[in-house]
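In: predicted coordinates and the sequence they were generated for:
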Amino acid sequence: MAHVAFGYLPILLFLGVALGLSGAFVALPMVVSRLTGTHRPDAMKLSEYECGFPAFEDSRSQFDVRFYLVAILFIVFDLEAAFLFPWAVSLNLTKWTGWLSMMGFIGELALGLAYAWKKGALEWE
């Protein structure tokens, strides 16, 4: 039984080194800042901020649903761009089947964009 457990030793060593290094990368800067005197909290440093300026409204206020729609559309078209490069590189292997399937994918995304545009998801007031 000890022979089987011995096979896991490299994995455990790797895990130990990874945990040690990640802990050092977190704890070492905090310890050094405390020892060198750069840790001087004041009211301005401890205040909450978002996007570079202090919050001026309640943090629990509701966002307009159009914000989420634009974010989802951005993610969809960003992923489309991420799929286009590997598709273009492998097009010589996939031939017409790969080309037709990608045209169907792009056509489906174009229909979704046209639908969102028609519904006014991209309009701001």
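Out: Right, received. Where do you want to start? Numbers count the residues shown, from 1 in each chain.
In: alpha carbons only for contacts and neighbour counts from here, please
Out: Will do.
In: list the contacts of the residue sitting nearest the centre point of the chain.
Out: In the chain, the centroid-proximal residue (CA atoms, centre = their mean) is I75; its distance is 10.1 Å. Contacts for I75 (CA atoms under 8 Å, 6 or more residues apart in numbering) come out as none.
In: another structure for you, compare them:
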Amino acid sequence: MNLTLTTASTMAFPLALIILNHLITSNNQNLEKLSPYECGFSPLENARLPFSLQFFLIAIFFLLFDLEIALLLPVPWGLNNTTLMWMLTLIILLTLGLLYEWSQGALDWAK
């Protein structure tokens, strides 16, 4: 009895939410909603438009520091002299790279 009630409730609750969603939402379709949207560029214009390279610079920085977090996450569990040396080497290299990019003006938005 308990398994049947649990199965019925787990099937009825999402079904009720789906039906409620269809009843509450409005279906106002206009030209803006029906037009395709692709990465902020209009698909009807020239595909060779110039774009900001700073977007890609920020994306690369995000990937670098995201990778740094992934590499440094297990450090507290394996903290010894070798691990500490590799951790400090990684942090120093990334910091030196960031300072170099900063000194070259690659991070200036208003050029």
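Out: Ah, there it is. Note that the structure is a prediction, hence the values are computed from the model and not measured.
In: please state their TM-score.
Out: Once superposed, chain against chain, the TM-score is 0.58 (TM-score structural alignment, normalised by the length of structure 2); 88 aligned residues with a CA RMSD of 3.4 Å.
In: aligned to the residue nearest to the centre of structure 1, what sits in structure 2?
Out: The alignment partner of I75 of structure 1 in structure 2, by TM-score structural alignment, is L63.
In: the one helix or strand its match maps to vs structure 1 - mean distance after superposition?
Out: In this assignment (DSSP states H and E), L63 of structure 2 forms part of helix 53-72. Helix 53-72 of structure 2, aligned to structure 1 and superposed, deviates on average by 1.3 Å (mean CA distance after the TM-score superposition for structure 1).
In: so where is the helix or strand that that helix is followed by in structure 1?
Out: Sequence order places helix 81-103 as the next helix or strand after helix 53-72 of structure 2, per DSSP H and E. Aligned using TM-score structural alignment, helix 81-103 of structure 2 spans residues 96-118 in structure 1.
In: pull out the buried positions in the matching stretch.
Out: G98, M102, L109, L113, A116 (16 or more other CA atoms under 10 Å).
In: in the superposed pair, what's the mean gap between that stretch and structure 2?
Out: Averaged out, stretch 96-118 of structure 1 is 0.9 Å away (mean CA distance after the TM-score superposition for structure 1).
In: quick one: contacts of that stretch?
Out: By CA under 8 Å, 6+ apart, stretch 96-118 of structure 1 touches L73, E80, W87, L91, L122.
In: thinking again about what came up before, which of the residues in the helix holding L63 of structure 2 are buried?
Out: So, applying 16+ other CA under 10 Å, helix 53-72 of structure 2 has no buried residues.
In: could you give the angle of that helix to helix 81-103?
Out: 170 degrees (axes from the mean of the first three to the mean of the last three CA atoms, to 10 degrees).
In: chain center to helix 53-72 of structure 2: distance?
Out: In terms of CA atoms, centre = their mean, to the nearest Å, the centre of helix 53-72 of structure 2 is found 11 Å from the chain centre.
In: what of stretch 9-16 of structure 2?
Out: 32 Å.
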